[in-house]
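1. For reference, the sequence and a predicted model appear below.
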Amino acid sequence: MPDQIKTGMDADVFEAFMVQFKDYVRNRLVPAEKSIVETDRVPDDILAEMREMGLFAVTTPTEYGGAGMNVSQYIEFVRQLSYAMPCFRSITSINIGMTSAALIKSGTAEQKAEWLPRLAAGEIAAFGLTEPGSGSDSAAMQTMATRSGNGYVLNGTKRYITNAPFAKVALIMARTSKEALPKNAHVSAFIVPMDTPGITVGKSDKKMGQAGSHIADIIMEDVHIPGDALLGGVEGKGFQIAMQSLDNGRLSVAAGAAGYAQRIIDTGLRYATERKAFGEPIANFQLIQAMLADSEAELYAAECMIADACRRADAGEDILRKAAATKMFSSEACGRIADRCVQIHGGAGYLAEYEAERFFRDSRIYRIYEGTTQIMQLVIAKNMLREFASQS
């Protein structure tokens, strides 16, 4: 049953904010992309602007210095932000949609008071779930949190962790039991400052695309943390917290894919109307029009799924299956749209001189992180079968 209705920001205030924000994305962030591609980093002045604008605080409750957006508003914010290259979503969404969301949902009053204002102010966060031998398989998780006096000692390695090279705090999932317990009760969540002794961060991984977004290993060797670092003060809730955060994360990835897909379609349209062959724009050719039409239809379907899943989340529904389906469809659609954009460009689409080549590389990760398409299929099917069995 729905537990609460998330009202979010005043609708008129949100609409006015989004008008200004859309302009900022197109006239400030998009022009900065060339520099980011060359330097592989988001410029400090843009990060400062994003903090000043409150972009790290959009979902944080107003009492902790945020805007208090509901899920629908937050995901629309992500969709508009994602018209620009993906690094802008990456650097903000771990704070907003995952770490802050976990604190809001499961943190103690003291944890919220300490960390939510800091995350809202733009202290960069990381989300430590994936390991060298464990991603979606929590039973294979090796990172251990061993009790020591009133606290814990962390040992283990987290892999492919977005924002790790410059994060100030990480939400780390670790085993508090050596045995895999029912309902994943062997996993707990910990709030860990990244300057804690014993933490080292590996070299930033070189990636296929997504310039300006950085991932790296987080290595923990005898990292002593106090007992109040345990999120919510209760052991065994880490997997549940991670999955709830991943629902938000999957909607964010879906919105990221949809926002970027709109950019890709706009670029394909522009090239098709400017490029001439046989004495006329290639946009006049029906097979080019078919690729544009298929892309528009798929984007529309993705946007409808996103809107429906967000509405259900704000109504308090369990959206595990809907979030997985939305992420799966939207990310796959974005990949197909990027491929068509390259095809519309022809030989030029294979050249780094044109944006289509970057779009193709950037969009590939959407089908992998926050759960691969294949994991989404398993999540959806298992949920369907479980529901069917309960009704039999």
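-> Cool, the structure landed. Numbering: from 1, shown residues only.

2. When you work out contacts or count neighbours from here on, use the C-alpha atoms and nothing else.
-> OK.

3. Distance-wise, check the most far-flung residue of the chain relative to its centre relative to residue 285.
-> In the chain, counting by C-alpha atoms, centre = their mean, residue 279 sits farthest out from the average C-alpha position, at 44.4 Å. Computed as C-alpha to C-alpha, to the nearest Å, the residue 279 to residue 285 distance reads 12 Å.

4. Residue 192 too?
-> Taking C-alpha to C-alpha, one finds residue 192 at 57 Å from residue 285.

5. need the contact list for residue 250.
-> Applying C-alpha atoms under 8 Å, 6 or more residues apart in numbering, we find residue 250 in contact with 323, 324, 326, 327, 370, 371.

6. what ranges do the strands span in this protein?
-> Along the chain, counting by DSSP state E, strands occupy 125-128, 144-148, 151-162, 169-175, 187-193, 199-201, 215-225, 276-277, 280-281.

7. Next, the contact list for residue 122, please.
-> With C-alpha under 8 Å, 6+ apart, residue 122 has these contacts: 51, 56, 57, 95.

8. ok, back up a step: residue 267 versus the residue farthest from the centre of the chain, what's the distance?
-> For residue 279, the distance to residue 267 - C-alpha to C-alpha - is 21 Å.

9. again, but for residue 299
-> With C-alpha to C-alpha as the criterion, residue 299 and residue 267 are 14 Å apart.

10. How about residue 192?
-> 42 Å.

11. Have a look at those two and say which one is more surrounded.
-> Neighbour tally, residue 192 and residue 267, criterion other C-alpha atoms under 10 Å: the higher count belongs to residue 192, 24 against 18.

12. Surely the more buried one touches residue 172?
-> Yes: the criterion here is C-alpha atoms under 8 Å, and residue 192 meets it with residue 172 at 6.8 Å.

13. Next, count neighbours for the closest residue to residue 26 other than its chain neighbours.
-> Distances taken as C-alpha to C-alpha, 6 or more residues apart in numbering put residue 84 closest to residue 26, at 7.2 Å, once the chain neighbours are dropped. Number of residues near residue 84 (other C-alpha under 10 Å) recorded here: 23.

14. ok, second structure coming up, stack it against the first:
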Amino acid sequence: MTDLTHDFLKTIQHFETTLGDPTNEQSEINFVRSVTLDEAQAFPDDYIHYLKDIGYFSYFVPTEMGGKLHELSELLLLCRTLSRRDLTAAIATGQTMLGALPVWLCGDQTQKTLLAEHILQGHLGCLALTEKRHGSNLLASEVSATEHADGYQLNGEKWLINNATQGHTMTILVRKYDHNQRESLAVLLLDKTCIKDFENIEKINTHGIRCADISGIRFRNTQVPKSAIIQTNEPGMYGVLKALQISRILCAGFSLGAFDTCLRLTYDFAKSRTLYQKTVLDMPTVQQGLGRSFAKLLVAEMVSLASSKTLNYAGKSLSVYSASCKYWVPKTTELAIDELKVILGARYYLRDEYQAGMFQKMQRDNAVVSLFDGSSQLNLGLISSQTNAIASKLLDNPCVHPDIAAWFDLNTATSLSTISSAMLSVSNMGQDPVLASFLAITEQRQFDTLDANLQSVLHTLKQHILSWCDTIQTLQHNEQNEPASVVRFAATKQYTQLFATSCCALYVIFNPSHPLLGQSDIAQDLLTVILDDSDLWVPSSALLSTLDTQHQNQSMYSLLALPK
């Protein structure tokens, strides 16, 4: 265990202080500069060099390879810290981590050393999966790697790849043909500085992250060495699927950062704008909207942190939890930002009038998060295919996970000495330690010391989970059992909501002395805003006071108190 207050959070605060106030044009990464780059669709080279100089790239490399990556939650919050300033830079560097994950999970020592050297020098990388003809159907990939005496010959085109041109390295999914023309999907690590006979596809224009290098690559009899292939004892596709389980959680950092900025800009406006002898903040509906957004941001943070810590405590369940996190967090932030723009009014729509038009830029940029590393539909499909087994096990004498208290303790984190493919699985086999632990705790009456109203909310959550299990079991016996059916997808969306609320509940149960979660009013706000979100939901004065305090302190909107 490591003490978050003295280790983990100090790193986050260091970067917060170093990056500075993004509304100040003297800060290296600032809103005015970011919007100017966005208007010109110019790649933020200076931002990338600056991030390398302040050591940001070192957190993409495991400690065993000379970097500082030892806790996934730390990287998640670092990503959030950068994202609230500029999503293009955050996503470009995040794509480097995405390209590195299959290597950290499955690569040999030589490949890891090569990649670590590139990343520590601030070189960008990427993961090349998609092709124009096949989209997210990775099993249909056509880019070929034909084996010959000296290595492999690549042919074909990868499309819609972030950093495909800017990246020095590329981790790529190919259809490999051996000497006997037997084919299989495999993953290669390419050092683009050492190969030739390839063509970069020009930048593709997008509505959001307009500065990003969204492009592609075309191979024509491109020769690569045999050492490029990442050898595994399981199908090559498994390494990609497992890498995506981790990257989907890190994507939540993008949405948390964008949401933080949109809420901050809106709160600033509501406090300063006067109408009819009152500030906009004095209006009850505005307080409701800001309080609801703050509550949802805190729950989204809990879902992201709990999912990131799954790697430490229940890696085999990551196939479901990462997909749930990747669907629920971006979707929740998108809807909440839509509500915030109503409060901001016309200034949301003006390009130059209010904070350089950063709110509108953040909204556009954040919209892309739900698309990559598996779209919302794809992630719902991944969960839906496993809900039958999950429901069955939840109804069959669920038990408390042995490490559940440590998992959901906000005061501690567990360092990972290494990240390996063996820690993960492509299926959770019905195991759901989060919901199972919550159900078991309710049976054991472990939260009887909590406020009576809060206990009532937790018992309501229990009934919602059991009702969901009954629904899934009923669906197994009719024609709507197809995982991609409308009814099953609706039930899967409900599961992600139950997962989010259960994460919140467990954080409340295991952090009774927390300055926020230890307050019954705030705990109820966080649970009910997800469990029963309606137009009649009203934030407590305690929640609004916390929002105001964190805003005045210019701290990250968070359950984690950053040391100054």
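-> Alright, I've got the coordinates. Model, not experiment: these values are computed from the prediction.

15. related to what we said a few turns ago, tell me the counterpart of the residue farthest from the centre of structure 1 in structure 2.
-> In structure 2, residue 279 of structure 1 lines up with residue 277, judged by TM-score structural alignment.

16. In contact with residue 29 of structure 2: list those residues for me.
-> With C-alpha under 8 Å, 6+ apart, residue 29 of structure 2 has these contacts: 19, 22, 47, 85, 86.

17. ok, of those, which come out buried?
-> 19, 22, 47, 85, 86 (16 or more other C-alpha atoms under 10 Å).

18. now for residue 385 of structure 2: what does it line up with in structure 1?
-> Under TM-score structural alignment, residue 385 of structure 2 pairs with residue 382 in structure 1.

19. Check the burial of that match by counting its neighbours.
-> 13.

20. Any figure for the gap between it and residue 389 of structure 1?
-> In terms of C-alpha to C-alpha, residue 382 of structure 1 sits 10 Å off from residue 389 of structure 1.

21. swap in residue 255 of structure 1?
-> For residue 255 of structure 1, the distance to residue 389 of structure 1 - C-alpha to C-alpha - is 32 Å.

22. between the two, who's got more neighbours?
-> Using other C-alpha under 10 Å as the criterion, residue 255 of structure 1 and residue 389 rank with residue 255 on top: 31 against 9.

23. list the contacts for the more buried one?
-> Contacts of residue 255 of structure 1 (C-alpha under 8 Å, 6+ apart): 75, 76, 78, 79, 82, 303, 306, 330.

24. ok, and the most crowded of those?
-> Highest neighbour count within the contacts of residue 255 of structure 1, by other C-alpha under 10 Å: residue 330, with 30 neighbours.

25. so it touches residue 257, yeah?
-> Yes: with contact defined as C-alpha under 8 Å, residue 330 of structure 1 counts as touching residue 257 (6.1 Å).

26. Report the buried residues of stretch 338-349 of structure 1.
-> Quick answer for stretch 338-349 of structure 1 (16+ other C-alpha under 10 Å): 338, 339, 340, 341, 342, 343, 344, 345, 349.

27. Neighbours of residue 234 of structure 2, how many?
-> 10.

28. With the one 3 residues further on instead?
-> Residues within reach of residue 237 of structure 2, counting by other C-alpha under 10 Å, total 19.

29. That one and residue 314 of structure 2: what is the separation?
-> 22 Å.

30. how much space between residue 141 of structure 2 and residue 508 of structure 2?
-> 45 Å.

31. So between these two, which is more surrounded?
-> Using other C-alpha under 10 Å as the criterion, residue 141 of structure 2 and residue 508 rank with residue 508 on top: 27 against 22.

32. looking at it, the more buried one is touching residue 523, isn't it?
-> Yes: using C-alpha under 8 Å, residue 508 of structure 2 is in contact with residue 523, at 6.6 Å.

33. centre of the chain versus the longest helix anywhere in structure 2, how much separation?
-> The residue-count maximum for a helix in structure 2 (DSSP state H) belongs to helix 236-272. Offset of helix 236-272 of structure 2 from its chain centre (C-alpha atoms, centre = their mean, to the nearest Å): 5 Å.

34. right, and residue 340 of structure 1 touches residue 291 too?
-> Yes: taking C-alpha under 8 Å as the definition, residue 340 of structure 1 is a contact partner of residue 291 at 6.3 Å.

35. What is the neighbour count of residue 38 of structure 1?
-> 10.

36. now residue 45 of structure 2
-> Count around residue 45 of structure 2 with other C-alpha under 10 Å applied: 11.

37. and what of residue 111 of structure 1?
-> Neighbours of residue 111 of structure 1 using other C-alpha under 10 Å come to 19.

38. In this structure it contacts residue 103, no?
-> Yes: using C-alpha under 8 Å, residue 111 of structure 1 is in contact with residue 103, at 7.3 Å.

39. Report the set of residues contacting both of these two.
-> residue 231.

40. which one of the contacts of residue 250 of structure 1 is nearest residue 10 of structure 1?
-> The closest of those to residue 10 of structure 1 turns out to be residue 323 (C-alpha to C-alpha; 24.9 Å).

41. Identify the residues contacting that closest one.
-> So residue 323 of structure 1 contacts 247, 248, 250, 251, 309 (C-alpha under 8 Å, 6+ apart).

42. before we move on, back to that, switch the strands of structure 1 over to JSON lines; also include distance to residue 70 of structure 1.
-> Listed next are the strands of structure 1 as JSON lines, based on distance: least, C-alpha to C-alpha, whole Å:
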{"stretch": "strand 125-128", "distance to residue 70 of structure 1": "20"}
{"stretch": "strand 144-148", "distance to residue 70 of structure 1": "33"}
{"stretch": "strand 151-162", "distance to residue 70 of structure 1": "24"}
{"stretch": "strand 169-175", "distance to residue 70 of structure 1": "22"}
{"stretch": "strand 187-193", "distance to residue 70 of structure 1": "24"}
{"stretch": "strand 199-201", "distance to residue 70 of structure 1": "33"}
{"stretch": "strand 215-225", "distance to residue 70 of structure 1": "28"}
{"stretch": "strand 276-277", "distance to residue 70 of structure 1": "46"}
{"stretch": "strand 280-281", "distance to residue 70 of structure 1": "44"}
